[in-house]
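*Asks:* 3D, please:
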Amino acid sequence: MTATRRAGSETRAEILRVALELFTERGFEGTSIRDLSEALGMTKSSLYYHFEGKEAIIQALLASRRAEVDELLEWIDGQEPGPELLRRAALRWVDSTGRERILGMRFAHANGPTMARLAAQGGTRGWFDEAITRILGPDAPMPSRLRARMAFDTVSAALFAAQGQPASEADVLAAARAATIALTAPD
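*Replies:* Predicted structure coming up:
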């Protein structure tokens, strides 16, 4: 096997991209380090140079998602508070969804036990609670908070609904956008 030489940051990005695809397709448990190294055209030792193992790869993928949420939080903090802020923030999230985030959501759907374990370790489920509190305030009633959470989770819901359907990513995003608008309509 001939290893492909790349810059360190390019190699890490490629490892994350390929790992996400394989973990989604074969499952986290069903994908070995050997599978990853073969798909990348590198030795296992080269892969271990960049990541200690599969768990470290998942942590890096989650860190990337967390950075996207932090970016959204910064944007929220710079906005004028008001009744339209929830809609604008949730649509910003939906509209910024690209292929990698969709793959991440598909991974989450396909790897329930792994995601449950990560959630128990402080995973992704509560990340939008911070955004919701900043938008609605800490004393917002629970039904309003749940609706806001649903507005941020429309892409995942649309992906779930699209399983087994001939829906494209554009179809999923269009459905998610429409659901976000409906969920954030004034009472």
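
*Asks:* only C-alpha atoms for contact and neighbour calcs from this point on.
*Replies:* Noted.

*Asks:* Show me what counts as buried in the strand or helix carrying Asp70.
*Replies:* Assigned by DSSP states H and E, Asp70 belongs to helix 54-77. Neighbour counts using 16 or more other Cα atoms under 10 Å place Lys54, Ile57, Ile58, Ala60, Leu61, Leu62, Arg65, Val69, Asp70, Leu72, Leu73, Ile76 of helix 54-77 among the buried residues.

*Asks:* can you count the residues close to Phe28?
*Replies:* By other Cα atoms under 10 Å, the residues close to Phe28 number 23.

*Asks:* On the three-state scheme, it is what?
*Replies:* Under DSSP: H, G, I helix; E, B strand; the rest coil, Phe28 falls in the coil class.

*Asks:* how close does it get to Ile102?
*Replies:* Look at Phe28 and Ile102: by Cα to Cα, to the nearest Å, they are 16 Å apart.

*Asks:* Then Leu159?
*Replies:* 8 Å.

*Asks:* ok, back up a step: what's the closest of the buried residues of helix 54-77 to Ser96?
*Replies:* Leu72 (10.0 Å; Cα to Cα).

*Asks:* Alongside the first, I'd like the structure of this one:
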Amino acid sequence: MNPPHQRRDMRADILDEARKLFGTKGYTVTSIADLAEALGVTKGALYYHFKSKEAILSALVAEPAAEIAVIAEDAAGRTPRELLGALIDLQAQHPAAYMALQSGDASVLQEHSQRHDFAGKTELIIMAVAGEHPSPLRVIRARMAVAAVKEGTMAALVAGHGKLTDQTRLTLLEAAMATLDAGGES
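*Replies:* Prediction:
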């Protein structure tokens, strides 16, 4: 039997490799066999640390879920630009988790969304982006700005093979801010 520190290292290695494969091949296409082959271990060794591919995804999603909770908790004290930038950075730091959640497997998305209350946390962020006492139109634009960040960042990550350049980040942020401020009415 491996000492506990080796199990922890193997678990971290599995998550690192899953980040790479989920981020490049996609969650749906990547199999446990792919992960085992990339790590040079047996499928049984993977199952020793994670009972399923879904358990690996759960471990990956837990990281950004904790971070979005912090963003949502602090949303009221931040500017719209800071919040939208934080959402871009969150996706860029965890591309495999976001790409897996957007893989087209609705049951995966629904399970993790409910477990981590992504909708509730996103709603807090949207309302903070909209500002104090927003008009209905401002709330709509805040929703559109957050959607632009989510979809735009995902598209940029796919095009950049899991990487986001500083210029692309700035372009995404400026586009989201332009969406929020379109029409001038707050």
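
*Asks:* hmm, back to that, most widely separated two among the buried residues of helix 54-77 of structure 1?
*Replies:* Using Cα to Cα for every pair in the buried residues of helix 54-77 of structure 1, the one that comes out farthest apart is Lys54 and Ile76, at 33.3 Å.

*Asks:* Which strand or helix spans the residue nearest the centre of structure 2?
*Replies:* In structure 2, the residue lying closest to the centroid (Cα atoms, centre = their mean) is Tyr98, at 3.5 Å. Using DSSP H and E, Tyr98 of structure 2 sits within helix 95-101.

*Asks:* and after that helix, which helix or strand comes next?
*Replies:* Downstream of helix 95-101 of structure 2 (by DSSP H and E), the next one is helix 106-116.

*Asks:* Just the residues contacting that following helix, thanks.
*Replies:* Residues from elsewhere that reach helix 106-116 of structure 2, judged by Cα atoms under 8 Å, 6 or more residues apart in numbering: Ser58, Val61, Ala65, Leu101, Gln102, Ala119.

*Asks:* what does stretch 135-142 of structure 1 give?
*Replies:* Ile76, Pro81, Leu85, Leu86, Thr133, Arg145.

*Asks:* what's the mean distance for the helix ranked longest in structure 2 versus structure 1?
*Replies:* For structure 2, the longest helix by residue count, based on DSSP state H, is helix 136-159. When structure 1 is superposed, helix 136-159 of structure 2 averages 4.1 Å from its matched positions, counting by mean Cα distance after the TM-score superposition for structure 1.

*Asks:* Now the element after that helix, going C-ward?
*Replies:* Counting by DSSP H and E, what follows helix 136-159 of structure 2 is helix 166-181.

*Asks:* same for that next one, what does it pack against?
*Replies:* Applying 3 or more Cα pairs under 8 Å, 6 or more residues apart in numbering; DSSP states H and E, we find helix 166-181 of structure 2 packed against helix 80-93, helix 136-159.

*Asks:* buried set for the longest one?
*Replies:* Read it as helix 136-159 of structure 2. 138-146, 148-150, 152-154, 156-158.

*Asks:* cool, the first one as well?
*Replies:* Taking 16+ other Cα under 10 Å as the basis for neighbour counts, the residues of helix 80-93 of structure 2 that come out buried are Pro80, Leu83, Leu84, Gly85, Ala86, Leu87, Ile88, Asp89, Leu90, Gln91, Ala92, Gln93.

*Asks:* If anything else comes up later, I'll come back, but that's it for now.
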